[in-house]
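here is a sequence with its predicted model. Questions after.
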Amino acid sequence: MSLKYDSAQFLTSAAKFSQCPTDTGAEVAFAGRSNAGKSSALNALTRNSKLARTSKTPGRTQLLNFFTLSSDEHRLVDLPGYGYAKVNRNMKQDWEEHIGEYLAERLSLRGLVLVMDIRHPMTEFDQMIIDWAVETEMPLLALLTKADKLKRGPAKSTWLKVRNQLQTRAPWLDAQMFSALKKDGVSDLTRWLDGQLLEEIPPTDQP
């Protein structure tokens, strides 16, 4: 069984944890720095260029956005971007408070996609999220976006390096290359998501 990701529809937005929808079913959240390509990745996954907002001004979206897949029991969650230099200290504190509460308390959260620009992976923010995933045994996929910006050799080298770093930390951490522009990696991403939202499916190594 595979979920139909092109059926994704906007459900609701939450400015804080108490405004999140009913905590039932299963959901996977997408996190990442504001300029890592998170919205573009979600749009490529769902084949809907308007599903998640993309902006020339990173850090604009400050809400948790929930999307349903066929039914309310399976959801994708777009977490606010983090780490953009122009986001002020109060916004950063709000992010840590509200997103931290979501990550710690949300019972239906089954996995996390950590979006990283393949040219600038494993930032301080990324390490913070990875540490949390190790501590809580939460399945995490590092999605190395903008792979089309590098030649095949350097892109593969970066992927292998990041993947090895993650899997030395915990077996439930993995990484894959992704290009929203070329739609590369979409099928591998859907397999991983199905594994978290439905049942465990062994990941397919990229060539």
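Everything's here; your move. Residues are numbered from 1 along each chain as shown.

when you work out contacts or count neighbours from here on, use the C-alpha atoms and nothing else.
Noted.

any idea how far the residue found closest to residue 177 once you drop the neighbours it is linked to in the chain lies from residue 37?
Distance criterion C-alpha to C-alpha, 6 or more residues apart in numbering; nearest residue to residue 177, sequence neighbours excluded, is residue 144 at 4.7 Å. Per C-alpha to C-alpha, to the nearest Å, residue 144 is found 9 Å from residue 37.

ok, structure two:
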Amino acid sequence: MIIKNSEFIISAVSPLQYPTDNRVEMAFVGRSNAGKSSLINVVTNRRKLAKTSGTPGKTRLINFFLINNEFYFVDLPGYGFAKVSKKEQEKWGNMIEKYLIDRPQLKKIVLLVDSRHKPTKDDINMYEWIKHYGYETIIVATKSDKLKKSEFQKNKKIIKDTLNIRDEDKFVFFSALNKSGKEEVIDLLTEGIIEME
């Protein structure tokens, strides 16, 4: 699928603000510095659609982007890195959890992990949580331009083993810098979407 149109719709803090048109949604989760906004910008060919920042943890709301007037990308607040109070982190956690539990439109979840490092405890918890609720999961290992050729298979095994990735889950390396993995990510995201609507 070619993404021709993408537009920011709303930043939400509660279900009352979520879109009400029942289009299919795909959510992006990951650590604060995993590169969710950069991935969304590369996939949509829009440099500034999702706001990126040198300060991890900038996304503090649930951001909805309408894609091709057909479905939504949903950028969730990052976890595990931002220098915010415990109370603020709990608030984000509750906001994310409420969205993930109570959203029948949500069909796929993209979990971003840094390809250079072993997944963190937060990554493992998030993955287990996603699987507990039965969502189709795509693991995107970001910043792959920083890897040597010899590291790809080794790091893929470390990530898969650490998360205990299920056979049905998809896995792809991605780089926002050189755009490698972009087409594969789009294919995995949009696969079966027409049938879902």
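Ah, there it is. From a predicted model like this one, the values you see are computed outputs, not experimental measurements.

can you give me the TM-score here?
TM-score for the superposed chains, counting by TM-score structural alignment, normalised by the length of the second structure: 0.91, backed by 196 aligned residues with a C-alpha RMSD of 1.9 Å.

the aligned residue in the second structure for the residue nearest to residue 177 of the first structure sits in which helix or strand?
Matched to the second structure by TM-score structural alignment, residue 144 of the first structure sits across from residue 141. Assessed by DSSP states H and E, residue 141 of the second structure sits inside strand 136-142.

same for the next helix-or-strand element following that strand, what does it pack against?
Per DSSP H and E, the first helix or strand lying C-terminal to strand 136-142 of the second structure is helix 152-163. Helix 152-163 of the second structure sits against helix 121-132, with contacts defined as 3 or more C-alpha pairs under 8 Å, 6 or more residues apart in numbering; DSSP states H and E.

which strands or helices does the helix it packs on pack on?
Judged by 3+ C-alpha pairs under 8 Å, 6+ apart, helix 121-132 of the second structure is in contact with strand 106-114, helix 152-163.

next one: stretch 45-60 of the second structure to chain centre, how far?
The chain centroid and the centroid of stretch 45-60 of the second structure are separated by 13 Å, computed with C-alpha atoms, centre = their mean, to the nearest Å.

with stretch 160-175 of the first structure instead?
For stretch 160-175 of the first structure, the separation from the chain centroid amounts to 16 Å (computed by C-alpha atoms, centre = their mean).

same check on stretch 92-112 of the first structure?
Relative to the mean C-alpha coordinate of its chain, stretch 92-112 of the first structure is positioned 13 Å out (C-alpha atoms, centre = their mean).

so which bit of the second structure is that stretch matched to?
So stretch 92-112 of the first structure sits over residues 89-109 in the second structure, by TM-score structural alignment.

in the matching stretch, what counts as buried?
Within stretch 89-109 of the second structure, the residues that qualify as buried are 89, 92, 95-96, 99-100, 105-109, counting by 16 or more other C-alpha atoms under 10 Å.

not counting sequence-adjacent ones, nearest residue to residue 51 of the first structure?
Spatial nearest neighbour of residue 51 of the first structure, excluding adjacent residues (C-alpha to C-alpha, 6+ apart): residue 43 at 5.8 Å.
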